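>>> Sequence unavailable; structure follows:
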C-alpha cells in the first residue's frame, strides 16, 4: 500500500500555508530535474540543491510570479537540463529522438537476425575424395548435399 503513495522530499518547514500556492509549487518542482540526482524531480529529491530549488520556487511564488515566470527564472539560471521535459530545439533534438532511434535500431537488429536465421543453408557437392573419406569413417551418405550424418 505504501508503494502507491508518491514519495516527496518536501519538509514541513518548506510547505506554504496557502494550499493553492503549495499545489502550484508542487506542480512546478515536479517538472524540474534535480541537478544532483539527475533522474528525480526536485520535488522527490532529498539533495540539498533540490531543497534550495524548492525554497526558491516557493519564494518566487510568494513574490507574485506566475508559474511560467518561475519556470523561466529557474530555466534561465540552470539551462535546459533542469527541465524534465526540455524544449524541442536543435540542441535537444537528440534527447527527444534517442528513444525512437534506439527502438528502431533494436527492431532492425532483431529483423536482421531473424532473416539470417531463415535463409537456407548453402549446399555444397562433396568431392569424390571427401565421399571416400566419409565412407572410411563409416558415415552414411544419405545425399550429396554435404549434410551427412555423423
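Sure, I can see it. Because the structure is a prediction, the values reported are computed rather than measured.

>>> Please count neighbours and contacts with C-alpha atoms only from this point.
Fine.

>>> how close does residue 68 sit to residue 76?
12 Å (Cα to Cα, to the nearest Å).

>>> If you could redo that for residue 124, that was the one I meant.
Distance, residue 124 to residue 76, by Cα to Cα: 69 Å.

>>> Just give me how far the longest helix seen in the chain sits from the chain centre.
Determined from DSSP state H, the single longest helix within the chain is helix 93-118. With Cα atoms, centre = their mean, to the nearest Å as the basis, helix 93-118 stands 14 Å off its chain's centre.

>>> dropping in the other structure now:
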C-alpha cells in the first residue's frame, strides 16, 4: 500500500517510453496490411470507419478499435470501396448486415425520432413536476402546535426537553 502512495521514482525517459508505448498501442488500430494503396480510397475508408461503431467495444469507432470484428469491418469497408461502392452504399451495406446499431450517429428518421426526443421531453416533464411541487409547498399552510391536543402537547414538550 505504501508503495502505491510513493511518488514516481523512475527516470523521465522511462516515463516517456511508457507514454509512447501507450500511444502506439492506441494508434495502431488500423494495421498496415489493411491500408489501401490509393490514398483517396484510404481517406474515404477512414472517413467511413470513423462513423461506424465497433460492436465489441460499443463506444469506439472501428477505426480506433483493436477487436477482430472491427478489423473485419474495416476490411469489409475497404473491399466495398475497391469494388466501386460510394460512401453511402458502403455504409448502407454494413447497416443492412449489422443493423442501425453499427452507426455511431444513428439517423433521426422513422421511430428513432422518439428516442431522440425522449431525453428533452422527460427533462421538461421533470421540470414541470418540480415547479408544481415548489408552488404547492410555498402555498401550503405551515404546521403549528395549534392542531395538537393537550396530551400531544405534553408529549411534544417531553421529547423536546430530552
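Everything's here; your move. Owing to the predicted nature of the structure, the values given are computational and were not obtained by experimental measurement.

>>> neighbours of whichever residue in the second structure pairs up with residue 87 of the first structure, just the number please.
Aligned counterpart of residue 87 of the first structure in the second structure: residue 107 (TM-score structural alignment). Using other Cα atoms under 10 Å, residue 107 of the second structure has 12 other residues around it.

>>> Could you check how far residue 107 of the second structure is from residue 73 of the second structure?
20 Å.

>>> residues in contact with residue 75 of the first structure?
82, 83 (Cα atoms under 8 Å, 6 or more residues apart in numbering).

>>> Give me the aligned partner of it over in the second structure.
Using TM-score structural alignment as the criterion, residue 75 of the first structure maps onto residue 95 of the second structure.

>>> Pick out the residue nearest the middle of the first structure.
By Cα atoms, centre = their mean, the first structure has its centre lying nearest to residue 99, at 6.4 Å.

>>> What is the equivalent residue in the second structure for that one?
Here residue 99 of the first structure is matched to residue 119 in the second structure, going by TM-score structural alignment.

>>> same question, residue 43 of the first structure
Under the alignment (TM-score structural alignment), residue 43 of the first structure pairs with residue 63 of the second structure.

>>> Also residue 12 of the first structure?
Using TM-score structural alignment, residue 12 of the first structure sits opposite residue 32 in the second structure.

>>> Pull the number of nearby residues for its match.
By other Cα under 10 Å, the residues close to residue 32 of the second structure number 8.

>>> same check, this time on residue 26 of the first structure
20.

>>> That one: what's it in contact with?
By Cα under 8 Å, 6+ apart, residue 26 of the first structure lies in contact with residue 43.

>>> circling back: tell me if I'm right that the match of residue 43 of the first structure and residue 49 touch.
Yes: with contact defined as Cα atoms under 8 Å, residue 63 of the second structure and residue 49 form a contacting pair (5.1 Å).

>>> any shared contact partners between the two?
Applying Cα under 8 Å, 6+ apart, one finds that residue 63 of the second structure and residue 49 are jointly contacted by residue 74.

>>> three-state assignment of the aligned partner of residue 78 of the second structure in the first structure?
Counting by TM-score structural alignment, residue 78 of the second structure corresponds to residue 58 in the first structure. Following DSSP: H, G, I helix; E, B strand; the rest coil, residue 58 of the first structure is assigned to helix.

>>> how about residue 58 of the first structure, what does it touch?
Applying Cα under 8 Å, 6+ apart, the residues near residue 58 of the first structure are 16, 22, 25.

>>> If we use 10 Å, what do you get?
Contacts for residue 58 of the first structure (Cα atoms under 10 Å, 6 or more residues apart in numbering) come out as 14-16, 21-22, 24-26, 28-29, 52, 65, 70.

>>> ditto for residue 47 of the first structure
Counting by Cα under 10 Å, 6+ apart, residue 47 of the first structure touches 9, 34, 35, 36, 37.
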